[in-house]
Each structure stands twice: as C-alpha cells, then as structure tokens.
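>>> Sequence first, predicted coordinates after that:
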Amino acid sequence: MNAQSRTLVLAMASVGIGGLAVGSHASLSPRFEAFGKSLSKLTASIQIDTQKVASTLKGKMTELKELKDKASMVTQKIGTLAAEGKLPTSDEGIKVLQDLVDQLKQTNEALKKVQEDVEGILGWIEGQNENLPIMQADIAALKKIKMSFYTQFQWQDTDSEDGASKRNDGFQLRRFRVGATYTHDDRTSAKATFDVSTGSNRTAAELKDAFVTYAINPTITEVGTEVQFGQQPLPLGFELERSSSEREMPERALYNRRLFAGERDRGVMVRHGLGAGWQAQIGMWNGLTVTDPQASGFRDIDNKVAFTVGAKKEADNHEFGISALFGNRPSFTADNGVEVTQADRALVFIHGSYIGLFTEALTARAEVMFGKDRDPLGGIADPKFDQETDVLGWQAQLTYNLNPTNQLTVRYDSYDPDTDDVTGSNNRIDTWGVSYAHWFNPAFKLSLTYESPSEQGTEKRDNVWTLRSQFKL
C-alpha cells in the first residue's frame, strides 16, 4: 500500500462512516446507530398521530434506507480492496478510490442533515408533549360544560273575538331557550336555563332552571340516590317535567297550564332508585310555581311549604307512575275587593306511556290529575275562583310515526276547575287537537297544529291554528 492509498484509507476512516469494520458491513456506524436511537425515541414520543408527522417520518425513513444502502455499498468496495491488498497504486485507481471517499463524505453530510431534521421533529413533538397536559386539561374542562339551545318561532291564528286571545295572533317568538349544564364530577352537577322571549311582547328574559344535583349514590345504569335543590320542574305526572322542545303539541294541557304555570317551583327533592327501573321521590317546595298568577308576595305572608311524593317505573318502551302534591294557596284580598279564602292543595297524578302500541310506530301517552285546589285564573286583580274546589284534569295522546321524518299526533284533554258546579261559565273545557310535524334534519322541524276547545256552558269561538318552526342544538 503506497502513501496515497494509506492517506485515502485514513481519510475514509475520518469521514465517520468508516466506523464499519474494514471488510465488513454487518454493523452500522455510530452515526447510523445514533440515528436509529433517535428514530426509536421519535417513534416512542409520538402521541398525536397526525398526517403531517406520519408523512414526514415516512420520507425520513426512506431517505435513511437509501443512505444506508449507499454507505454499505461504498464501504464494502473499499473494505474488499483493502482486505485483498488490492488498493490501487496508479493515478487512475487512486482517482477511483478518491471518488469512493467523496461519496462517503456526501453520504455523511446527507446523514447529518437527516439527523438535524429528526432532531427538529423531536423538538416539535416534545413541545407538543409539554402542551399536551394543558390541552387535555382544557378539553376536560370544556367537556364538563354541556350547552343547550332551542328556539320556536310561530304563526298563530285564532277565530276568537276575545282581545286577550287575539293578542297571540300573528308572528311571535314563542320560546328562545339557552342554558348550560356543568358537571363537576360524577356526583355533582348544576344546570341553568333562561328564556329570553317572555312577557307580553316576547322580549323579556326569565330564569327557568337553576338547580344543583348531588348524587349521594352515583350510578351509570339506573338512578341511584340524588338530591336536587333550586328552581326546577315539579315532579308531577309526565308533562310538567317534559321539555317543550320534545313535546308533540304546541303547549301543555290546560289543567297543567292553569294550576302549574311555568311548571317550576323552588325547593329540594330527593330521588332514590329502587331497582328494576323503579324510582321514588320526595320533595319540599314553596308551594306555588314561580309564575303562578297569585304567587306575588305570598312568601312574605305565609311561610307554609308544600310537599311532593311519588314513584314511577321506566323501561325501554313504557313508563308509568303516581305522584302527589300537598300544600296550600294563601288567602288574600283581590284588587277588586273580593276576599279570597285559603285553599288546601291536594292533587294526585297518575300517568303512563307506551311506545310500540299495536305497532312500533305508535306511541300512547295518558295522564289524569284530580284533587282539591283553587284555580288562580284572573290572578290577584280579578280572581275567578275565591275558594277551594274539587278539580279534575286528564289527557290522552296518540303519536304515529309515518316515517323517520314525518309524525302525526292527536290529543284530547279535559279540565274541570270545579266538578261540583255543572252550570257555571268557568267550568269544564274539553279540547281536541291534531298536529303534523316534519323534520328537515335532526335539528330543524316544522309543525302545523289545529286545536278546538269546547266549553261547558257558554261556548266560545277560540279554535286556533299554529304553524311553528323549531331549531334545537
């Protein structure tokens, strides 16, 4: 081996790729080994499988393979020549050897660039991994909050000659509900909802729900034991607690609208699961719903409370239950001078529903309410009832799903605010109605409803058409 050949061999070794044993290409150079370790670290560090990272890694791995093959080939050639003592001595042979060394230099430079690229990707992923706990915490916090929203815009037309009834004719924003439920953990949650289309002109905001639920015995299969306190729907029958966005008819039955205006009261309720789909509840309340027309200021006069108790069974295709309320309506002097006496409230609800009656497309619902109360019609200005009466209300409803996007509903409801008075002008009202609904998509539906009330005694003209659109998140 002459001096030039030895110099080239030394130069080859100094490149760094010559870490391969001369005459052997079975092991990677230290730089290839470092790259392999970096690649392993890179693969282990990836927690977010993005298309960009996957594409970049694929390119780098291809480039690595090409560099390995090239370096192995060049090194093998040089190693073979050196092992056989055939390193060239001529100028032409030395030039060939020089070209091989130059190729190794270029390969080394390319390998350095790949290593820098990998280190850059590693740095990016490390940055993502540092931010990942923060991102996960932010996402977890966002998942704790569930927003709710629906709006109902309608055209209504009645043949009533009563000015108060005609006031609802035309276009109006019937409901615009916004709310949120915050779940702190598997035991504690809070819900708040508002309607920003209330009042005579549908421009006022009103608090609907504001309550906290604490699960004493949490469960994900059935109701465990939970306490709920704040402003919330009264747990009576099936209609008061059912959302207006889910109801098939535009409004609740008349007896619920008159005796439980607003559906909600303020108090505390304990619900306990009994197993096999059964649950029981007991609650203590102010006694009158928050928008009862005779509720104004009564808490300053009388601190008596009301109680509810009930039990129901829920299954996949049916539900039935019984519930009751016991309380009172305080006495007061009306604006027109009438003395209104205190009335005991003792009302019992029995309800049931069945999905798939005779056919999977048919759903039946029914509810009956009976007991004692004093109808608050007329409010505190001109009350129509000044003493306790026996009341009776009931409804029956059939809903038929014509297909997945079209639904037909028929309902008959009756309300008698004084079953002992068979001749009075403010007596039983029977109403039948039919409604057709079409869903354009799961969030948007349009319904057309016709309702015809029939009054015992003096008959009124108050049939009503309602064309309503609803959008719900």
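Arrived safely.
>>> from here on, contacts and neighbour counts on C-alpha atoms
Fine.
>>> helix or strand for the nearest residue to Gly371 once chain neighbours are set aside, which one?
When the adjacent residues along the chain are set aside, Gly371 lies closest to Leu347, with 4.5 Å between them (Cα to Cα, 6 or more residues apart in numbering). Following DSSP states H and E, one finds Leu347 within strand 343-355.
>>> show me the residues around the nearest residue to Val338 once chain neighbours are set aside that make contact.
When the adjacent residues along the chain are set aside, Val338 lies closest to Asp386, with 7.6 Å between them (Cα to Cα, 6+ apart). Shown here is Asp386, whose contacts under the criterion Cα atoms under 8 Å, 6 or more residues apart in numbering are 338-341, 374.
>>> Got another one to weigh against that:
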Amino acid sequence: MKITKRILLIVLCLTLSSYLFAQKDSINDNEQLQHRVENLERIVNRLNNIKLSGYFQPQFISAQKDANIRIGGPNENPDKSFNRVGIRRGRIKTTYEEGLTSVVFQIDITERGIAPRDAYLKIKDPWFKTSFIQAGLFFRPFGHEIGYSSSRRESPERSRVITTLFPGERDLGASIQFRAKDGSPLDIFSLETALVAGNGISMESDNRRDFIGHLTASPKIGKNASLTVGTSYYLGSVYQGTQNVYRMQDGGFVLNSNPQNLGRFARREYLGFDLQTNWTNSFGGTQLRAEYIFGKQPGSATGTVSPQSSVRPSHDTYLRNFTGAYIFLIQDIGKLPFEALLKYDWYDPNTKVSGNNIGLNGTNRADVKYSTVGFGAIWHAYKNVELQAYYEIIRNETSANLLGFENDLKDNAFTLTLQFRY
C-alpha cells in the first residue's frame, strides 16, 4: 500500500513539473513573439518616414539646323533640320523625415549618365514649424522659376536668362527661411537667405561665398484668386584668371591690363522681381507668371554663363551689364484635361551694345540678345501621366559686322515630352 502511494506521488510530481516547465516555455515564447512584434513595428515606423518620389520624361525634338537642343548629339548635317529622341530627365528622389528633421537625396538618370540633383539636410523650427535651416546641395533661392520643379513647369526648359545666370539651378551651401506662424498678420511674408559656393553642382574652388536673398509677399485677394510678389538679390564674385579685365566704354570693350588683376574677384550682382497670380473665370483656371532680372555678370570673351566648374577660370575677364525677363500665361480649357500655353522671354547679355555695333571693338556673339516666343498645350491624360507639345520661335539680334549673325539663325524647335510622375 505504501509502495502504491509512493508511486502515485512520484507520478503526480512529474506531471506537475512537466506542466510548470510547459508554462515557463509558453511564457518565453510569448515574450519572444512580443519582442519580435515590437521590432517589426519599429522597422515599419522607420519605413513610414521614407518617401520615394520622382518623374520620368522621354522626349522628341525636331529642330532647325542651327538649334542647340538638350538631348542627343549635335546636328550631323549643319545645312539641314534634324531631330533627336532621348531621356530629358529621369529623377528619383528619396526623403527621410523624422520629427523636425528631414534629409533629401535626388539623382538624375538618363542615357548621358547619373548625376546628383539634391542632397541636403533640413531642420524646421520647433515653435511654429514655418521656418527652417538647410545645408547641402539645393535650389538657389532666387526668384520663382529656379525652384519651380521641372515635373510641374509647363515649358520644356527654364528661360534663357535663368539657365545662363544659374546653370543647374542648384548650389552648395546653407540657407535659412523665416516665416511667421500661420494666422499672424505677418504670415503673408517669407524671407529666404543663403550663402553658397557660387559654382553650381561642383566642388568649391575658393574661400568666398555668394549671398542670395528672396523676399516674397502673398496677400489674400479673394477665394478664387491668389497673388505672390517677390524681390531677389544676388551678390557674389568670379575669380579673375588673368591680368586682363575688359569693361564696356563708348560701345566697346576697353582693356585694363594689370598684374594685380590676376587672382582678384570680379563683382557678380543681380536684382530681380517676380510675380505669380492665378484666378478662376468662365474659361477655367488662368495662371500668369513673370520675372525680371538685371545686373552685372562677369564672363569670358565668348560667353556669359555663370561658373559651373570646380576649376577656377583661366581666361580673360569681360564685365557686362545685362537684363532678362519672361512672362508666362497658362490657361485651362474649361473642364477638359487640357492647358494652353504662351510664353515670351528675352536675355540681353550686354545692354551697352546693340545692332550693327556688335562685332566691333571687341564685342562678339556673346553680346547678342535673344528673345523667344513659345506656345503649346498639355494633355493631362491620367492622374500621373501628361503629354506636352511645345514650339519655340527664337530670334537673335543681327549685325552686319558679326560673322554668322548677319541674319536670324535658323534655330526654332518643336518639343514633344511624355511625363510620368510618381
């Protein structure tokens, strides 16, 4: 009897021990599962902070024989019109945002290669979240068209004055934007300032920085209309690569040759005004944008494009006063998925010479004024797909004293762009 009781007691103890161990294993499994779920939640939350966007623009251009186009190679037969197909832009943009901080990287992938477009850190103010500081590679805060995305711009390219003064649109540096909190009487104003390297998407090559400032005001003018006006200022410099500096005087360039000129910096200074407005009418939505820029631009004997190289210039310096502007009208066609476009822009690289005086006294093709009339239409085929057709009539100043510019160049161009935005 005693033996039987002992056997039952042993069995009962073993059963109870097994049950307790099973309970412990179950608790451990639950803890491990909970830990895994928490890790997955953290990973998902991080992924939610990442935004991937971009756009793709295959393009076809048919142009007259003298046209300078942005895709494909040069005209293989200079006496005939030509056409090209290519990828104008293939953008991939990644944004990581956490709290008040965000980091942006954007690259451009085309048949010409892979190139950086944006790479900057942005930190918002902790109080109203309407102001920020940013550092890296970003749009220069001058005027409107520079920072207006190519995925939304209604013309295939920016205006000639913009692409000449600000090639690549972006620069290396740091910027600060100030804007009052929403609801404040001052919230219609926005001020952005920046210190940049001054040579675009290239390594910095000197110890100097260029200053940029852009002040805008957006007063409330009604429920069916909006208005923004702005003024911009650029103050920078360009390295003088030789002792020879040319200035305009009495319709021609006058040489100042002084060994002390080598290594000094020529003044680069612009002042601009911009306007954007839109309103709704019986024809649909109407948009009007305009910008006017004037100032001083150091350049070379053959061009006025701003520096965009990490190598300091080694050519003689030519100092010119310039003006440039554009005006752009965009009209919705009622409720149809179409927009009509009309644009006029001009760029005069040297306001102190014109007409038949170009080609004399050291002036040349770099001093020729260009004006462009562009018109076209956009079909918004689907939510993220659109087709743009655009024709440009380009006119240049002519001079009997400048070889190749006795008559207007044959450089009109038709551009067909298909875009997918995601």
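Okay, I see it. No experiment lies behind these values; they were computed from the predicted model shown.
>>> And the TM-score between them?
In this superposition the chains share a TM-score of 0.71, using TM-score structural alignment, normalised by the length of the second structure; 332 aligned residues with a Cα RMSD of 3.1 Å.
>>> if we can go back for a sec, tell me the secondary structure of the residue nearest to Val338 of the first structure, please.
The three-state label given to Asp386 of the first structure by DSSP: H, G, I helix; E, B strand; the rest coil is coil.
>>> same deal with the one 10 residues further on?
Ala396 of the first structure falls in the strand class when you classify it by three-state DSSP.
>>> which residue in the second structure lines up with it?
With the correspondence set by TM-score structural alignment, Ala396 of the first structure lines up against Ile327 in the second structure.
>>> just checking, that match touches Asp345?
Yes: in this structure Ile327 of the second structure lies within contact range of Asp345 using Cα atoms under 8 Å: 6.4 Å.
>>> neighbour count winner among these two?
Taking Ile327 of the second structure and Asp345 together and counting by other Cα atoms under 10 Å, Asp345 has the greater number of neighbours (22 against 19).
>>> Just to be sure, that one is in a strand?
Yes: per three-state DSSP, Asp345 of the second structure lies within a strand segment.
>>> Can you find the partner of it in the first structure?
Counting by TM-score structural alignment, which is the criterion used here, Asp345 of the second structure corresponds to Asp413 in the first structure.
>>> do Leu47 of the second structure as well
Residue pairing (TM-score structural alignment): Leu47 of the second structure is matched to Leu142 of the first structure.
>>> With Glu192 of the second structure instead?
Alignment of Glu192 of the second structure against the first structure is given by TM-score structural alignment, with Gln281 as its counterpart.
>>> Look up how far Thr193 of the second structure lies from the match of Ala396 of the first structure.
Taken as Cα to Cα, to the nearest Å, the spacing of Ile327 of the second structure relative to Thr193 of the second structure amounts to 25 Å.
>>> Spit out the contact partners of Trp379 of the second structure.
Taking Cα under 8 Å, 6+ apart as the contact definition, Trp379 of the second structure lies against 337-339, 386-388.
>>> any idea what it aligns with in the first structure?
With TM-score structural alignment defining the correspondence, Trp379 of the second structure maps onto His438 in the first structure.
>>> How about that match: what's its closest non-neighbour residue?
Setting aside the residues directly before and after it, His438 of the first structure is nearest to Asn406 in space (Cα to Cα, 6+ apart), at 4.6 Å.
>>> Run a quick check on the one you found versus Phe440, I expect a contact.
No: in this structure, Asn406 of the first structure is not within contact of Phe440 by Cα under 8 Å, at 9.3 Å.
>>> between these two, which one's more packed in?
Higher neighbour count among Asn406 of the first structure and Phe440: Asn406, with 16 against 11, using other Cα under 10 Å.
>>> And the more buried one, how close does it get to Ala437 of the first structure?
Taking Cα to Cα as the criterion, Asn406 of the first structure is separated from Ala437 of the first structure by 6 Å.
>>> With Gly123 of the first structure instead?
Distance, Gly123 of the first structure to Ala437 of the first structure, using Cα to Cα: 57 Å.
>>> quick one: which of these two has more around it?
In this comparison of Gly123 of the first structure against Ala437, neighbours counted by other Cα under 10 Å, the higher total goes to Ala437 at 21 against 13.
>>> Now which residue in the second structure aligns to Arg428 of the first structure?
With TM-score structural alignment defining the correspondence, Arg428 of the first structure maps onto Lys369 in the second structure.
>>> I'd assumed Pro349 was in contact with that match.
Yes: with contact defined as Cα under 8 Å, Lys369 of the second structure counts as touching Pro349 (6.4 Å).
>>> picking that back up, confirm that the match of Leu47 of the second structure sits in a helix.
Yes: inclusion of Leu142 of the first structure in a helix is indicated when three-state DSSP is applied.
>>> In contact with it: list those residues for me.
Taking Cα under 8 Å, 6+ apart, we find Leu142 of the first structure in contact with no residue.
>>> And Gly356 of the first structure, by the same measure?
With contacts defined as Cα under 8 Å, 6+ apart, the neighbours of Gly356 of the first structure are 317, 362-363.
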